[in-house]
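K.L.:
Next come a sequence and a model predicted from it.
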Amino acid sequence: MKTPIAAATAALAVVISAHPANADSNRLNSSVVQMVSIVQYKAGCRDKVRVHAQLQQAAQRHALNVRDDRALAGHIGSDGSTAQQRAAAAGYPGSVQETVAINPALAISSMELINMWYSHPEDLAVMRNCANTDIGVWSENSLDRTVVVAVYGSPPHDAASMPTGGGDSR
């Protein structure tokens, strides 16, 4: 017969090993997309960012990798992959940029996250880039770490719809 302490310890071990519910991550991911839309609007962007499944897949891959490999602290994966390579592997045809946040706690709010990225000029420039009309956001948690990856995409332009004649092609 188990003692109450042994039973409580076993139950606690199960709770500690479990990752937080996906509903909270989905809520955070959606909120980050909305906040990025606001940042872009304030920067003068006309198009609202759209969630793109392939970019979300690339963000998920990197968020899991960063969560599980404590040596990672940025944009390069444990296999040496870049955001562009991860997006291409997921099937995204355009160019991409990425913001990564690692918070030393179980959770982070979307406002804290956006403020974190807002305070870094490189991340702010990525969020404000009006060419980035596609986005994929993924968050992962452990007991002492929250990782959020946003992959921003600029879809390739259709050559048939580009204006012709007289313009500078740079």
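P.N.:
In hand now; what should we look at?

K.L.:
drop to CA atoms for contacts and neighbour counts, all remaining ones
P.N.:
Fine.

K.L.:
Would you mark the buried spots in the lengthiest helix in the chain?
P.N.:
For the chain, the longest helix by residue count, based on DSSP state H, is helix 22-42. Within helix 22-42, the residues scored as buried using 16 or more other C-alpha atoms under 10 Å are 25, 28-41.

K.L.:
Give me the contact list for it.
P.N.:
Helix 22-42 is contacted by residues 48-49, 51, 109-111, 113-114, 127-130, 135, 137-140 when judged by C-alpha atoms under 8 Å, 6 or more residues apart in numbering.

K.L.:
Now with 7 Å, please.
P.N.:
Applying C-alpha atoms under 7 Å, 6 or more residues apart in numbering, the contact partners of helix 22-42 are 48, 49, 110, 127, 128, 130, 137, 138, 139.

K.L.:
another one to put next to it:
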Amino acid sequence: MWLGASAVIAMITAPTAHADNSRLNRSVIADVYTVQHHAGCTNDVVANGPLQLAAQWHALDVLNDRSLDGDLGSDGSTPQSRAAAAGFPGTNVAETVAINPALAISGIELINQWFDRPDYLAIMRDCRYSLMGVWSENSLDRTVVVAMYGQPATPQR
């Protein structure tokens, strides 16, 4: 099948579609809630805007800088410093990162990756982390998911 020049130009100049990963991001929070409750936790795990923003910053950083593979950002930032910069008031923050060499990742693949790492499993099972922010980004050959976990700041008396 031959395409005319105008059809080829339209395909080349068409904007790149941006994946809506909100369903995956929400499912990660639900999965962590399940992991915590299987570990004996009784708390809720709820989304937190500043932690989501910090997760978004790091997901984009890891997606675009292939030398990154964990918690440290290209600017030297840590999970705690990113959370603070995003406005999270708590002082106890942790992070889990998944890098999948494909366009997408399923929630099951993601949780299985994190289950296989004792450090990440310990984070997910920690009942103190009742606030979460999750962000995922995709390119044609790579998907990055970052989950930020936070402990609510205790009120000062």
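P.N.:
Alright, I've got the coordinates. Not measured: the values here are computed from a predicted model.

K.L.:
Tell me which of the contacts of helix 22-42 of structure 1 fall in helices.
P.N.:
110, 127, 128.

K.L.:
What ranges does structure 1 have for its strands?
P.N.:
All strands of structure 1, identified by DSSP state E, fall at 50-51, 95-103, 134-142, 145-154.

K.L.:
Between these, which one is closest to residue 10 of structure 1.
P.N.:
Nearest to residue 10 of structure 1, of all the strands of structure 1, is strand 134-142, at 18.9 Å by C-alpha to C-alpha.

K.L.:
Have a look at how far, on average, that closest one is from structure 2.
P.N.:
Taking mean C-alpha distance after the TM-score superposition for structure 1, the mean distance separating strand 134-142 of structure 1 from the aligned residues in structure 2 is 0.3 Å.

K.L.:
What's the local residue count around residue 4 of structure 1?
P.N.:
Using other C-alpha atoms under 10 Å, residue 4 of structure 1 is surrounded by 9 other residues.

K.L.:
Distance-wise, check the counterpart of residue 31 of structure 2 in structure 1 relative to residue 28 of structure 1.
P.N.:
Superposed on structure 1 with TM-score structural alignment, residue 31 of structure 2 falls opposite residue 35. Separation of residue 35 of structure 1 from residue 28 of structure 1 (C-alpha to C-alpha, to the nearest Å) stands at 10 Å.

K.L.:
again, but for residue 113 of structure 1
P.N.:
Residue 113 of structure 1 is 10 Å from residue 28 of structure 1, where distance means C-alpha to C-alpha.

K.L.:
pretty sure residue 43 of structure 1 contacts residue 127?
P.N.:
No: using C-alpha atoms under 7 Å as the test, residue 43 of structure 1 is too far from residue 127 to be in contact (9.2 Å).

K.L.:
Do I have it right that residue 86 of structure 1 meets residue 57?
P.N.:
No: counting by C-alpha under 7 Å, residue 86 of structure 1 sits too far from residue 57 to count as a contact (8.6 Å).
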